[in-house]
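Participant: pasting a predicted model and its sequence here:
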Amino acid sequence: MTRTVELPPSALPTDLLDLLPAGAEPMAWLRRGDGLVAWGVAARCRTSGHDRFADASDWWREVAGAAAVTDEVEVPGTGLVALGSFGFADEPGDSLLVVPEVLVGRREGRAWVTVTGSGGTPALPDLAALARRERPAPPREVTFADGAMSGAAWESVVADAVGRIGEGDLEKVVLARDLLATAAAPVDVRWPLHRLAGDYAMCWTFHVEGMFGATPEMLVRRERGLVTSRVLAGTIRRTGDDARDAGLAGQLARSSKDLEEHEYAVRSVAESLSPYCSSTNVPEVPFVLHLPNVMHLATDVTGVVHDHHESAGAAGASVLDLAAALHPSAAVGGTPTKVAVELIEEIEGMDRGRYAAPVGWMDAHGDGEFGIALRSAEVDPADPATVRLFAGCGVVAGSDPAAELAEAQAKFLPVRDALGPGPA
């Protein structure tokens, strides 16, 4: 039984993260103060391997079709909702969808709480009492160390990739590296979530089963048939000087290397969406997205989902179906994607886990949002005092290994800073 009740917006704290209890598997998907927070597990599906998306989609259609739902709000994100996080590669590709016991949402001036349980009508939580609890403490005595390889070794890998590109094997490959953070005690993920949501309000702050971050990249949004995908590719680091950063933004917008990388990524998304959508619109020129630490070339690709699709039934492709079709895009894999992913597996030297893969939510109507798990990290399930941070860079023919390493270091900063002390 699932029940959604509308709330007066005043019933919720300004920061929805204040509602998350310790433990109880907290989940989050937030941007600019709106979104979803959730906890508890009413149902869960774990999938893996090549068919991880299809298996999760089949499970969700079965669960949604059998659910008894009372929804007095009826907007995307109400009623039966699942949050999910998927593996990057086919193997092992460990992935999951979770239906929370309690979900609280806020969107465009409306607020609601959804409860899901077996048998009878689930009781509503005391949100006021939850919001009055003390905030989590910051991680203590955090130290950082290289993950799978050192910076110098990673530069050699980038140089190898540039050589492969020069030989004509491929046009672009996205290479990632990891950084290990170790604290004196288990990390309460609510602390970095508060920091990320405050510092990167324009990004989507997320957490599903240990995987957390603040991604600037919306892989796909589906809302009542309208599909949107934000493509980011081409990056330059900010200096903190507004006048200098304005010049750097112009430099980025004219950079042949970055424009080429961006074009590959946009083309990848448009081609992947075309079997599922009509009226696809691809802007001719990207815009520059300004974030606190970096700037990106960005393009929003839009379309209208077909009413019918052979793999999705009468409702057309769900947001999860679309996410599966888009992953991995050129923005996180490369071009051609198959060749690039094979090269990643050969030379990158680490298991990405759920990094750079779809993370987000969906409802019973197939609407929802899946971002790409970038600017992200994963709490080690075997040792919650250890957090593994991830960062990646697009490598093309003109890439300089030292510059790519500096870009990766800049992309570690959001999560690295979020693990430190500070206002929360």
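Facilitator: All right, it came through fine.
Participant: from here on, contacts and neighbour counts on C-alpha atoms
Facilitator: OK.
Participant: hey, where'd the strands end up in the stretch 151-300 of the chain?
Facilitator: Per DSSP state E, counting those that start in this stretch, the stretch 151-300 of the chain carries strands over the ranges 172-182, 204-208, 211-215, 218-223, 226-237, 277-281, 287-290, 294-305.
Participant: looking at those, which is nearest to Thr47?
Facilitator: Nearest of those to Thr47, taken as C-alpha to C-alpha: strand 204-208 at 14.6 Å.
Participant: all strands in the stretch 1-150 of the chain, in order from the N-terminus.
Facilitator: 2-7, 27-31, 34-39, 43-47, 69-71, 81-85, 95-99, 102-107, 110-116, 143-146.
Participant: turn those strands into a markdown table, including mean neighbour count and distance to Glu346.
Facilitator: Output for the strands of the stretch 1-150 of the chain, formatted as a markdown table (neighbours: other C-alpha atoms under 10 Å; distance: least, C-alpha to C-alpha, whole Å):
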| stretch | mean neighbour count | distance to Glu346 |
| --- | --- | --- |
| strand 2-7 | 20 | 46 |
| strand 27-31 | 25 | 33 |
| strand 34-39 | 24 | 38 |
| strand 43-47 | 17 | 24 |
| strand 69-71 | 17 | 47 |
| strand 81-85 | 26 | 24 |
| strand 95-99 | 25 | 22 |
| strand 102-107 | 24 | 41 |
| strand 110-116 | 24 | 44 |
| strand 143-146 | 13 | 20 |
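Participant: putting a second one here so we can go through both:
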Amino acid sequence: MTSPSPDDVPGPLGLSRPALVVRTISVPAAQVDDLLGLLPPPADAGDIVSWVRKGEGLVGWGTVTTFRSRGSDRFARAQEWWRTITAEAIVRDDVDEPGTGPIAFGSMAYSADSQTESVLVVPEVVVGRRGGLAWVTTTTTEAVPAADEPLEPQPAPADPGVVTFADRDLTKQRWADAVEEAVARINGGDLDKVVLARSVQATAEERIDPRWLLTRLTQDYDTTWVFAVDGLVGATPEMLVRLERGLVTSRVLAGTIQRTGDDSHDLALAGSLARSSKDLEEHEYAVRSVADALTDHTSSINVPDSPFVLHLNNVMHLATDVAGVVDDSSTSLALAASLHPSAAVCGTPTTHADRVIAELEQMDRGRYAGPVGWMDASGDGEWGIALRCGSYDAPNSLRLYAGCGIVAGSRAQDEVAESVAKLLPMRTALGG
């Protein structure tokens, strides 16, 4: 969102820059009962960051330095930049846990051809909570660490008023036509699966405070990772990759059914989802793509024989947790790059599905469906897929996204209904 300063614009990796001075201290967990409540009112939507699930995670504010890039080498350039500045950093870490010390929050563009920049942001202040541990990390480019600041609850965000919604790139009918065309190509043998997304424009009467969205998303979808990075805000249920001390895990979601709110009916729907040949086929493609990518970086890998049904507030997904032991020097961002784009957000075969997406969606996904998360100096971190999200294009306006996996058995009107269900978290958070 915010234009980078001259110091933020990436140049040659050998360019001289002030070293980061980083200090992490332990604080009583009682001081950070409400991580989101500590976020100060931002002047710009991109001034705060978040990665919170069930009351734990990381939030931050202020910006010390930023890296931005486009193109096919965006992951490699971002990783090299992060390795360079952390190698030069002056660090005092009294906690020494994943997520302490130097921290970068990131959001990567879905496509190498996107006009939207991928970004890594190093905040001035990061507050973290994990189990009984809580900490504060301050980062500056000064010779001494920043002075400790008291952690205090901040003023509540204001209601943005009435919000209106309108189809953005394609109307529902034109998007349904695109789904039918995709099914025809699948039945013709061109590809096995493709994920098609659509976008909706949300416009409010007043400025939309990102803290308003984050708070409401956390209240309604506490089992998701509620995120904010550089003006991209959402609640993703899908963990693309987590790396912690050599153990890599990935949660794959593919195959969806909308909940009704009636527990007995939803239980029956969950059973039908678990038996659906269409959804099981879609899920199998996604799991296989993740397992194949991780195999190149692991000495052992565990892939469950069958998925489980993940219950969220508005939908249920077929889900599989893949785990492995990393046997190379890959960082969490490098692993995310190897997994992106998975069949869950692209399709199979990947190259062909990507071409179909570019032709039929008629939009630039930006950072939607790209990796979003954080990484510490060791390379450990968590990267979800930017789903159930919106991207600011004005202080009172966001572009919302939803995508659906299309296979041979897909029906256009069912996919439209699924996309509506996937837009619901952001629409509800906005008050629509």
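Facilitator: Ah, there it is. Just so it is clear, the structure is predicted and the values come from calculations on it, not from any experiment.
Participant: all helices of the stretch 51-200 of structure 1, in order?
Facilitator: Ranges of helices in the stretch 51-200 of structure 1, per DSSP state H, counting those that start in this stretch, are 52-66, 127-131, 151-166, 190-199.
Participant: which of those sits most buried?
Facilitator: Compared across the helices of the stretch 51-200 of structure 1, helix 190-199 shows the largest average neighbour count, a mean of 23 (mean count of other C-alpha atoms under 10 Å).
Participant: just tell me the aligned range of that helix in structure 2.
Facilitator: Here helix 190-199 of structure 1 aligns to structure 2 at residues 211-220, judged by TM-score structural alignment.
Participant: got the strands of the stretch 151-300 of structure 1 as CSV, with mean neighbour count and distance to Pro358 of structure 1 columns?
Facilitator: Shown next, in CSV, are the strands of the stretch 151-300 of structure 1 (neighbours: other C-alpha under 10 Å; distance: least, C-alpha to C-alpha, whole Å):
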stretch, mean neighbour count, distance to Pro358 of structure 1
strand 172-182, 24, 16
strand 204-208, 28, 11
strand 211-215, 28, 11
strand 218-223, 25, 7
strand 226-237, 23, 12
strand 277-281, 16, 19
strand 287-290, 16, 21
strand 294-305, 22, 17
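Participant: and the ones you listed: which comes nearest Thr337 of structure 1?
Facilitator: Nearest to Thr337 of structure 1 among the strands of the stretch 151-300 of structure 1 is strand 172-182 (8.2 Å), distances taken as C-alpha to C-alpha.
Participant: return the list of helices and strands in contact with the closest one.
Facilitator: Using 3 or more C-alpha pairs under 8 Å, 6 or more residues apart in numbering; DSSP states H and E as the contact test, the elements touching strand 172-182 of structure 1 are strand 143-146, helix 151-166, strand 334-335, helix 337-347, strand 386-395.
Participant: mind putting the ones you listed in TSV, distance to Asp51 of structure 1 included?
Facilitator: Shown next, in TSV, are those (distance: least, C-alpha to C-alpha, whole Å):
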stretch	distance to Asp51 of structure 1
strand 143-146	32
helix 151-166	29
strand 334-335	21
helix 337-347	16
strand 386-395	25
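Participant: of all the helices of the stretch 51-200 of structure 1, which one comes closest to Val305 of structure 1?
Facilitator: That would be, of the helices of the stretch 51-200 of structure 1 and by C-alpha to C-alpha, helix 52-66, which comes in at 16.9 Å.
Participant: so that closest one corresponds to what in structure 2?
Facilitator: Aligned by TM-score structural alignment, helix 52-66 of structure 1 corresponds to residues 74-88 of structure 2.
Participant: can you check stretch 158-172 of structure 1 too?
Facilitator: With TM-score structural alignment as the criterion, stretch 158-172 of structure 1 aligns to 179-193.
Participant: distance between the ends of that stretch?
Facilitator: 11 Å (C-alpha to C-alpha, to the nearest Å).
Participant: how far away is the aligned partner of Leu320 of structure 1 in structure 2 from Ile301 of structure 2?
Facilitator: Applying TM-score structural alignment, one finds that Leu320 of structure 1 aligns to Leu333 in structure 2. Between Leu333 of structure 2 and Ile301 of structure 2 the computed distance is 19 Å (C-alpha to C-alpha).
Participant: what's the answer for Arg130 of structure 2, then?
Facilitator: 26 Å.
Participant: out of the helices and strands packed on strand 172-182 of structure 1, flag the one nearest Thr78 of structure 1.
Facilitator: strand 386-395 (31.8 Å).
Participant: alright, calling it a day.
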